[in-house]
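Chemist: Coordinates for the following, if possible.
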Amino acid sequence: MKLVRFGAAGAEKPGLIDGDGDLRDLSNHIADIAGETLSPEGLAALAALNASSLPRIAEKQRLGPCVAGTGKFICIGLNYSDHAREAGLPVPTEPIVFMKATSAICGPDDDLVIPRGSTKTDWEVELGIVIGKTAKHVSKEDALEHVAGYCVLHDVSERAFQNERQGQWTKGKSCDTFGPTGPWLVTREEVADPQNLSMWLKVNGETMQSGSTRTMVFGVAELVSYLSDFMSLHPGDIISTGTPPGVGMGLSPQRYLKAGDVVELGIEGLGQQRQLCISSS
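Modeler: I've put the predicted structure just below:
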């Protein structure tokens, strides 16, 4: 299934994309794409519905973040071997973990706001994991049973805030609109191999990133298992799994986003995003 949330920011309704690509309204069946809806039982109940019997939404709608109720937005740094080389850093021997504020989450096509004082706002296409069942000390072999599905994530980063100010990376990762999520949550059974997905990102029509989840250092199952040893993972939690090479910081000369730029990005089978960069008011 492809699950979506549509409507005005803060008032999204749950929906799904049917086999013909039409948007169908799920609000008569569930309150939101969150909590128990993401459990194996909740997803099975949605899969049992006759999609053609659900109300069809004909008019164009804003798509919101594809999951609600996210308690933790966990990111993995330098998780692509070719990106680590691009950054001039060693390939990690253990996942590099940092947090992104949940207030950064926004819709896949919402405007990307360049924050006040920014000089180095950068792009990063990433595979997102959405947790569906609580995970604590789970094995790598059982880890995928705790995954509801996958989505496209844009881990926008302000490199000066991240690397040139004291403290951890979080403040360079957490500005408002720095976490476009979606367009939809593709449930786990529809993704045959999350470690074999092509991914790309363009700025003003120019391809900047072109990679594959094949080059991830730590794969989906390993990340879920690893993180569950340090914290419980709950339904709706998001794991952003790292980016392939081609970020602005890695170019020579370096290149960063400015107001008026258009960023487009996508992952095979998971859809695509488009953001217009605007200045902070």
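Chemist: all contacts plus neighbour counts: C-alpha atoms, from now on.
Modeler: Fine.
Chemist: Okay, and Ser139 sits in which element?
Modeler: Under DSSP states H and E, no helix or strand contains Ser139.
Chemist: surely it meets Ser225?
Modeler: Yes - Ser139 is within contact range of Ser225, at 5.5 Å (criterion: C-alpha atoms under 8 Å).
Chemist: between the two, which one's more packed in?
Modeler: The neighbour comparison of Ser139 against Ser225 (other C-alpha atoms under 10 Å) goes to Ser225, with 22 against 16.
Chemist: contacting residues for that one?
Modeler: Neighbouring residues of Ser225 by C-alpha atoms under 8 Å, 6 or more residues apart in numbering: His137, Val138, Ser139, Lys140, Ala143.
Chemist: Quick one: classify it as helix, strand or coil.
Modeler: Here Ser225 is recorded as helix under DSSP: H, G, I helix; E, B strand; the rest coil.
Chemist: next up, for comparison:
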Amino acid sequence: MKRAKVAYAGAIHEAVEKDGRLQLNDGRIVEEQNVVWLPPVEPRTVFALGLNYADHAAELSFKAPEEPLVFLKGPNTFIGHRGQTRRPADVDYMHYECELAVVIGRPARNVKREEAYEYVSGYTVANDYAIRDYLENYYRPNLRVKNRDTCTPIGPWFVDKAAVQDPMNLTLRTYVNGELTQEGNTKDMVFDIPYLIEYLSSFMTLNEGDIILTGTPKGSVDTKVGDEVITEIEGIGRLVNTIVGDETFGIKETSKKVTSQQTT
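Modeler: As a prediction, the model looks like this:
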């Protein structure tokens, strides 16, 4: 089952897909374009994977990591389907990242990989934008790269794990203004979902609502104000997002970039 969270007629509703429309939890049927889409899950601790596809690491002139490269994301970053992501006026390179988001369904501690899926409640699509201008290096992505407000659209659907036969064999695609710019498959992850759950739960407790963003394949390109970016994952959903400028957020002047002298 595909489930969503939307705002309609002044209230927040759970909703399900029904014949190309939305059925709200009060039974009303509404058109998808007449609601405000919210993130389908409320993120708690969010783990993001860097360089978790070997082809993406290669396109950045890096070797695939020998241990998961993990960093955290704040809840301020998340917006829903058909939302707007701000591109600051002073940046030179801001690219999308189509990622399978794994949602944890119950507390997990010291989980063995063969039992990992028992702790998954379902999946959604994430588009985790990165601003390369602020990157110190790819092995230490700093806050200004990945934790900016509105930089992570997620949704539109939360899909129960029972509806996904093999999450490690799903096609990922990204379209910019209708042109296919990225294509890959989750089978090409360096560290698969069971490994990541085993790894993370070996030193900390994963809780219900925690999310693992599993990385992106090669094909990330710069985006500009006005671009419509669609990230889709086979069987999970098609997430639409638009890039907007500072003026949309009432920002007249963007602060100058801060460059770190630390490079290792």
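Chemist: ok, for the one in structure 2 that sits across from Met216 of structure 1 in the alignment, nearest residue in space, not its chain neighbours?
Modeler: In structure 2, Met216 of structure 1 lines up with Met189, judged by TM-score structural alignment. The shortest distance from Met189 of structure 2 to any non-neighbouring residue, by C-alpha to C-alpha, 6 or more residues apart in numbering, is to Tyr53 (4.7 Å).
Chemist: Alignment lookup: that neighbour to structure 1.
Modeler: Taking TM-score structural alignment, the alignment pairs Tyr53 of structure 2 with Tyr80 from structure 1.
Chemist: residues contacting its match?
Modeler: Listed by C-alpha under 8 Å, 6+ apart, the contact partners of Tyr80 of structure 1 are Val91, Thr215, Met216, Val217, Gly242, Thr243, Pro244, Pro245.
Chemist: any idea which element the residue minimising distance to the centre of structure 2 lies in?
Modeler: Against the mean C-alpha coordinate of structure 2, by C-alpha atoms, centre = their mean, the closest residue is Ala126 at 2.2 Å. Using DSSP H and E, Ala126 of structure 2 maps to strand 120-127.
Chemist: same deal with Asp55 of structure 2?
Modeler: Assigned by DSSP H and E, Asp55 of structure 2 belongs to helix 54-59.
Chemist: coming back round to it: the strand holding Ala126 of structure 2 vs structure 1, average distance?
Modeler: Mean deviation of strand 120-127 of structure 2 from its aligned counterpart in structure 1 after superposition (mean C-alpha distance after the TM-score superposition for structure 1): 0.5 Å.
Chemist: next SSE after that strand?
Modeler: Criterion used, DSSP H and E; the element after strand 120-127 of structure 2 is strand 130-131.
Chemist: State the span of structure 1 onto which whichever helix or strand comes after that next one is aligned.
Modeler: Beyond strand 130-131 of structure 2 in the direction of the C-terminus, DSSP H and E gives the next helix or strand as helix 143-146. Mapped onto structure 1 using TM-score structural alignment, helix 143-146 of structure 2 covers residues 170-173.
Chemist: Stretch 112-131 of structure 2 now?
Modeler: Here stretch 112-131 of structure 2 aligns to structure 1 at residues 139-158, judged by TM-score structural alignment.
Chemist: cool, and stretch 92-101 of structure 2?
Modeler: The aligned range for stretch 92-101 of structure 2 in structure 1 is 119-128, by TM-score structural alignment.
Chemist: Sweet, I'm off.
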